[in-house]
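**Q** generate a structure from the sequence data that follows.
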Amino acid sequence: ETAKLVELVCEKLRDGMATFGIIMDKDGFGSMIHANRFKGIRAVIVGNEQDAQIAREKFDANILCIPTSKFSEQRTLEIARKFITTEFGGNKENEKVIADMDKA
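**A** Alright, predicted model coming up:
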């Protein structure tokens, strides 16, 4: 069930029908690992708003995997809000790192 959701989110991103994806499951790890198998996907699990901001600013993360066992609903919303409102910083060093990741 979660695998199908991950694939759907990745397809929507790949096809340009979405800018971000947010996947919630018990621990987040399986979803993150599965999503990162898709070309152009940079899925992360974060522990707080600062991590969400870094993931977006430095690495242009496009899927946030949220472990439902770890956060309250309010905390989840705060982290997701930070993730989707933070823009990629776009410096040359980070762009090269991302381009190298996308080649793999």
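**Q** can we go C-alpha only for contacts and neighbour counts from here?
**A** Will do.
**Q** all strands of the protein, in order?
**A** Using DSSP state E, the strands of the chain run over 21-25, 43-44, 63-67.
**Q** check the gap between residue 52 and residue 6 for me.
**A** The spacing between residue 52 and residue 6, counted by Cα to Cα, to the nearest Å, is 19 Å.
**Q** centre-most residue in the chain?
**A** residue 63 (2.2 Å; Cα atoms, centre = their mean).
**Q** wait, what's in contact with that residue?
**A** Each residue near residue 63 by Cα atoms under 8 Å, 6 or more residues apart in numbering is listed here: 20-23, 41-44.
**Q** count of neighbours near the nearest residue to residue 9 once chain neighbours are set aside?
**A** Spatially, and ignoring its direct neighbours in sequence, residue 9 is nearest to residue 21 (6.1 Å; Cα to Cα, 6 or more residues apart in numbering). Per other Cα atoms under 10 Å, the neighbour tally for residue 21 reads 21.
**Q** which one of the contacts of residue 63 has the most neighbours?
**A** residue 43 (28 neighbours).
**Q** now the helices for the chain?
**A** 2-14, 29-35, 49-59, 73-85, 92-103 (DSSP state H).
**Q** next up, for comparison:
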Amino acid sequence: MNISIGNDHAGPDYKKAIVSFLQDTGHQVTNHGTDVLDSVDYPDFAHPVAQDIAAGNSQLGIVICGSAQGVSMTVNKYEKVRGAVCWSKEIAQLAREHNDANIICIPARFTSIPQAVAMVKTFIDTQFEGGRHSRRVDKIKCS
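**A** You can find the predicted model right below:
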């Protein structure tokens, strides 16, 4: 699967661990994130991930910032993108099953690296349930 990832200065270590996990499990990764701890602007790294999803170049995305709120607000501006702030494996699973989320938004300042990797594994291993949830997801659209 093609997966895009982006992060600001709160997430280089998280990204490194997640990319290693993804590559070890056979996924292809497009890296839009920073590798430095110097302050940067999260939209510069979230927009390219959302664009990859919207254009169909990646099936899933991962964005990381301190709280995950800023990257979530950024990616959710795009049609066909449903970014979900996740802080546990259970939330990641429900975001995929019930909301058909295609970008996981990880709060680096509120989760550990092992938690983040476990959430990503759950997120990519979980499928959308459809059914009654399809009707609800359809209602998210503005047009």
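**Q** ok, back up a step: how about the residue nearest to the centre of the first structure, what's its partner in the second structure?
**A** Alignment note (TM-score structural alignment): residue 63 of the first structure maps to residue 103 of the second structure.
**Q** residue 6 of the second structure looks like it's in a strand, true?
**A** Yes - with DSSP: H, G, I helix; E, B strand; the rest coil as the criterion, residue 6 of the second structure is located in a strand.
**Q** what is the neighbour count of it?
**A** Counted with other Cα under 10 Å, residue 6 of the second structure comes out at 28.
**Q** I'd say it and residue 31 touch.
**A** Yes - in this structure, residue 6 of the second structure is within contact of residue 31 by Cα atoms under 8 Å, at 6.2 Å.
**Q** can you tell me which of the helices of the first structure comes nearest to residue 67 of the first structure?
**A** helix 29-35 (7.9 Å; Cα to Cα).
**Q** give me the stretch of the second structure that the closest one matches.
**A** Going by TM-score structural alignment: helix 29-35 of the first structure matches residues 69-75.
**Q** average gap between the matching stretch and the first structure?
**A** After superposition onto the first structure, stretch 69-75 of the second structure sits on average 0.8 Å from its aligned residues (mean Cα distance after the TM-score superposition for the first structure).
**Q** so how far is that stretch off the chain centroid?
**A** Taking Cα atoms, centre = their mean, to the nearest Å, the mean C-alpha location of stretch 69-75 of the second structure is offset from the chain mean by 10 Å.
**Q** and for stretch 14-32 of the first structure?
**A** Centre to centre, stretch against its chain (Cα atoms, centre = their mean), the figure for stretch 14-32 of the first structure is 6 Å.
**Q** cool, and stretch 136-143 of the second structure?
**A** 20 Å.
**Q** over to stretch 71-86 of the second structure?
**A** The answer for stretch 71-86 of the second structure is 8 Å, by Cα atoms, centre = their mean.
**Q** for residue 93 of the first structure, see how far away the residue nearest to residue 9 of the first structure is.
**A** Here the criterion is Cα to Cα. By it, residue 21 of the first structure lies 25 Å from residue 93 of the first structure.
**Q** repeat that for residue 58 of the first structure.
**A** 9 Å.
**Q** do the same with residue 102 of the first structure
**A** Residue 102 of the first structure sits 14 Å away from residue 93 of the first structure, going by Cα to Cα.
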